[in-house]
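Undergrad: the following comprises the amino acid sequence and a computationally predicted model.
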Amino acid sequence: MCAFFHSTHFKRALLLLLLMIVTAYSKFCVEDDCSAQRWQLYKIEYKKQYNSNLEDAHRRIIFCKNLRMIDAHNERYKRGEVTFEMGVNQFADMSHEEFLRWLHTGSRDNGSILSSL
């Protein structure tokens, strides 16, 4: 058993796993233009508070996805491919489905991550 942990295959697998973890972590930290500061400023500007750290993380993922979509659209606007610009608003932490539900009902669910699963 001890020889297994000293084998070349084990060392390569461990190195590959470590490389994958570092790559995933760096992608999460950089997250394109979706910095932690931008997320915090959004929450302050729109007075956003969430029920848990899990909910906050879930909303940040949605916010970052929407931010990338907004930025991509605005690049097309700069090239003259579309006729209007988009911007961040109070709905930027909502998925498309949640936003449509809000349009039809006029109310946002309680913001629980469980309600969006």
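TA: That came in fine, so what should we check first? Please read these numbers as outputs of a predicted model, since none were measured by experiment.

Undergrad: for the rest of this, base every contact and every neighbour count on C-alpha atoms.
TA: OK.

Undergrad: now the longest helix anywhere in the chain: buried residues?
TA: For the chain, the helix with the greatest residue count under DSSP state H is helix 53-78. Across helix 53-78, burial judged by 16 or more other CA atoms under 10 Å covers 55-56, 58-68, 70-71, 73-74.

Undergrad: also stretch 90-108?
TA: Buried positions in stretch 90-108, judged by neighbour count with 16+ other CA under 10 Å: 92-95, 98-99.

Undergrad: identify the residues contacting that stretch?
TA: With CA atoms under 8 Å, 6 or more residues apart in numbering as the test, stretch 90-108 has contacts from 46, 59-60, 62-63, 66-67, 116.

Undergrad: okay, now the one to match up with it:
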Amino acid sequence: MSSFFNTTHFKRSLLLVFLLIVIVHSRYCGLGECSNESWRLYKMQFKKQYNSIAEDDHRRQIFCGNINMIDAHNERYKRGEVTFEMGVNQFADLTSEEFRRWLHTGSIDNGSVVIARV
């Protein structure tokens, strides 16, 4: 079964899931906005806890950058320029490199808890 997790098809499927999971976007923030409340709701919904205030701040910056990227992409979706909508999921506090590492290895320690594939 472990070879299944290393297949290109599986990795592409996970990437597609990452891109297509859509949670009601307005629940988190409006276009270009990343509020303390949206960060608090994100951490509460996905049970995120960080090891330090510095790590929390770092993850919030990544989260806000990802929110801005999601907003920009969804504006393109509304204009018919792309075919899918994006949304916030449990990976929104990861950089793209950290997410790729997670796809490759199946786990990553991002300063909160170790996220492992189930």
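TA: Thanks, I have it. The structure displayed is predicted, hence computed values, not measured ones.

Undergrad: check the mean deviation of the helix or strand following the longest helix of structure 1 from structure 2.
TA: Going down the chain from helix 53-78 of structure 1, the next helix or strand is helix 96-105, by DSSP states H and E. On superposition with structure 2, the mean distance recorded for helix 96-105 of structure 1 (mean CA distance after the TM-score superposition for structure 1) is 0.4 Å.

Undergrad: centre of the chain to helix 96-105 of structure 1, how far?
TA: On the basis of CA atoms, centre = their mean, to the nearest Å, helix 96-105 of structure 1 sits 19 Å off its chain's mean C-alpha point.

Undergrad: can you put the buried residues of stretch 90-108 of structure 1 in a markdown table and add distance to residue 106 of structure 1?
TA: Below are these laid out as a markdown table (distance: CA to CA, whole Å):
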| residue | distance to residue 106 of structure 1 |
| --- | --- |
| 92 | 16 |
| 93 | 16 |
| 94 | 14 |
| 95 | 15 |
| 98 | 11 |
| 99 | 10 |
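
Undergrad: farthest pair within those residues?
TA: For the buried residues of stretch 90-108 of structure 1, the farthest-apart pair by CA to CA is 92 and 98; their separation is 10.7 Å.

Undergrad: and the residue lying closest to residue 74 of structure 1 once chain neighbours are set aside, what is it in contact with?
TA: Nearest-residue entry for residue 74 of structure 1: residue 85, 5.5 Å, with adjacent residues in sequence omitted and distances by CA to CA, 6 or more residues apart in numbering. Taking CA under 8 Å, 6+ apart, we find residue 85 of structure 1 in contact with 73-74, 77.

Undergrad: which of those residues are retained in structure 2?
TA: Retained in structure 2 (both residues aligned by TM-score structural alignment, their matches' CA atoms under 8 Å) from the contacts of residue 85 of structure 1: 73-74, 77.

Undergrad: looking at the residues you listed, spot the one nearest residue 109 of structure 1.
TA: Looking across these and measuring by CA to CA, the closest to residue 109 of structure 1 is residue 73, at 27.7 Å.

Undergrad: can you tell me how far that closest one is from residue 84 of structure 1?
TA: Residue 73 of structure 1 sits at a distance of 9 Å from residue 84 of structure 1 (criterion: CA to CA, to the nearest Å).

Undergrad: can you check residue 42 of structure 1 too?
TA: As judged by CA to CA, residue 42 of structure 1 and residue 84 of structure 1 stand 22 Å apart.

Undergrad: and these two? which has more neighbours close in?
TA: More crowded of residue 42 of structure 1 and residue 84, by other CA atoms under 10 Å: residue 42, with 19 against 11.

Undergrad: which strand or helix spans the more buried one?
TA: Assigned by DSSP H and E, residue 42 of structure 1 falls within helix 36-45.
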